[in-house]
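1. Structure here, sequence nowhere to be found:
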């Protein structure tokens, strides 16, 4: 049985400026699937990312680096960097529990109550209920019932 890989999309970005300039990291999303699918999503995010700093960008460069991307934006006085990293999720202490598989028994289609008839019971023929491909009645049983008005 093969397991499905979950990838963390990590963004590390420069915050503040001058002597207060520092880097903050955040896991911005998880992608379940192949490495190439996760890397494609990471690249999409890197290309569309608009960093908070610099306020007046002069030049923007996006580079591929190993399992991620590096966005370098030059401002009037300083350069700011945002690193986009793809990382395999190995453990998550706050992950929700995996849902247990649900096995549902097929539900028989509802049968509309028979209207009183003057015909003898043995001659009465119930109309067939039309079902879609999932077995759900096309016309709800309650539609047209006078007792629901």
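-> Yep, it's here. Keep in mind it's a predicted model, so treat the numbers as computed, not measured.
2. alpha carbons only for contacts and neighbour counts from here, please
-> Will do.
3. and residue 39, how many neighbours?
-> 21 (other C-alpha atoms under 10 Å).
4. What lies in contact with the strand or helix carrying it?
-> Assigned by DSSP states H and E, residue 39 belongs to helix 35-48. Contacts to helix 35-48, defined as C-alpha atoms under 8 Å, 6 or more residues apart in numbering, come from residues 7, 9, 31-32, 62, 67-69, 71, 84-86.
5. Residue 53: which of the residues you listed is nearest?
-> Minimum distance to residue 53 across the contacts of helix 35-48 is 11.8 Å, recorded for residue 71 (C-alpha to C-alpha).
6. any idea what sits nearest residue 10, other than its immediate chain neighbours?
-> residue 27 (4.4 Å; C-alpha to C-alpha, 6 or more residues apart in numbering).
7. ok, that neighbour to residue 42 distance?
-> 11 Å (C-alpha to C-alpha, to the nearest Å).
8. more neighbours, those two?
-> Neighbours per residue (other C-alpha under 10 Å) separate residue 27 from residue 42, with residue 42 holding more: 24 against 15.
9. Report the buried members of the contacts of helix 35-48.
-> With burial judged by 16 or more other C-alpha atoms under 10 Å, the buried subset of those is 7, 9, 31, 62, 68-69, 71, 84-86.
10. let's bring in a second one:
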């Protein structure tokens, strides 16, 4: 087992009662780092964990075991256990894909800007045969209401 890696935090708990009592497991988180860091986070979660059974807990004991913790909660008639385990993640079929490296394309050459159009005051107005401007000077002005 490697010392640094990705560690899954697994919680196995007793659910149901009577003949329907069974254990279910779920991964409640991941820790990237050392096994000791993962164990510390697992212990924090174990201390805060509140199991659904028993409904009226009489006694709660949190025990350290080699790969995690064991929580034993005594109820009025039965005891319920929750096991907290650190396990090294070896494979995850639903892990997000690593992003592909981004290859930057060379910048495209900037086309030369066309020469600026002459300002309206600098342009010679187009005149009709009688010498009257084809386009009135006020047409297209933005400073008029």
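-> Received, thanks. This one's a predicted model, so the numbers in the text were calculated from it and none came from an experiment.
11. TM between them?
-> Here the superposed chains carry a TM-score of 0.66, computed using TM-score structural alignment, normalised by the length of the second structure; 102 aligned residues with a C-alpha RMSD of 1.8 Å.
12. so who does the residue nearest to residue 10 of the first structure touch?
-> So residue 27 of the first structure contacts 8-11 (C-alpha under 8 Å, 6+ apart).
13. Also residue 21 of the second structure?
-> 14-15.
14. Roughly how far does it sit from residue 78 of the second structure?
-> From residue 21 of the second structure to residue 78 of the second structure the distance is 11 Å (C-alpha to C-alpha).
15. Next, the contact list for residue 60 of the first structure, please.
-> Contact analysis of residue 60 of the first structure by C-alpha under 8 Å, 6+ apart lists 71-74.
16. That one: helix or strand, and which one exactly?
-> strand 59-64.
17. how far off strand 59-64 does the helix or strand just after that strand point, in degrees?
-> Where DSSP H and E defines the elements, the next helix or strand beyond strand 59-64 of the first structure is strand 68-74. Relative orientation of strand 68-74 of the first structure and strand 59-64, computed by axes from the mean of the first three to the mean of the last three C-alpha atoms, to 10 degrees: 170 degrees.
18. okay, the angle between the following helix or strand past strand 68-74 of the first structure and strand 59-64?
-> For strand 68-74 of the first structure, the following helix or strand on the C-terminal side (DSSP H and E) is strand 79-88. Here strand 79-88 of the first structure runs at an angle of 20 degrees relative to strand 59-64 (the same axes, to 10 degrees).
19. Show me which residues of strand 79-88 of the first structure are buried.
-> When burial is assessed from 16+ other C-alpha under 10 Å, strand 79-88 of the first structure yields the following buried residues: 79-87.
20. Run a quick neighbour tally on residue 19 of the second structure.
-> Residue 19 of the second structure, neighbours per other C-alpha under 10 Å, totals 6.
21. how close does it sit to residue 82 of the second structure?
-> Computed as C-alpha to C-alpha, the residue 19 of the second structure to residue 82 of the second structure distance reads 18 Å.
22. One more: residue 33 of the second structure?
-> 24 Å.
23. hmm, back to that, which of the contacts of residue 27 of the first structure still touch in the second structure?
-> Retained contacts for those in the second structure, judged by both residues aligned by TM-score structural alignment, their matches' C-alpha atoms under 8 Å, are 8-11.
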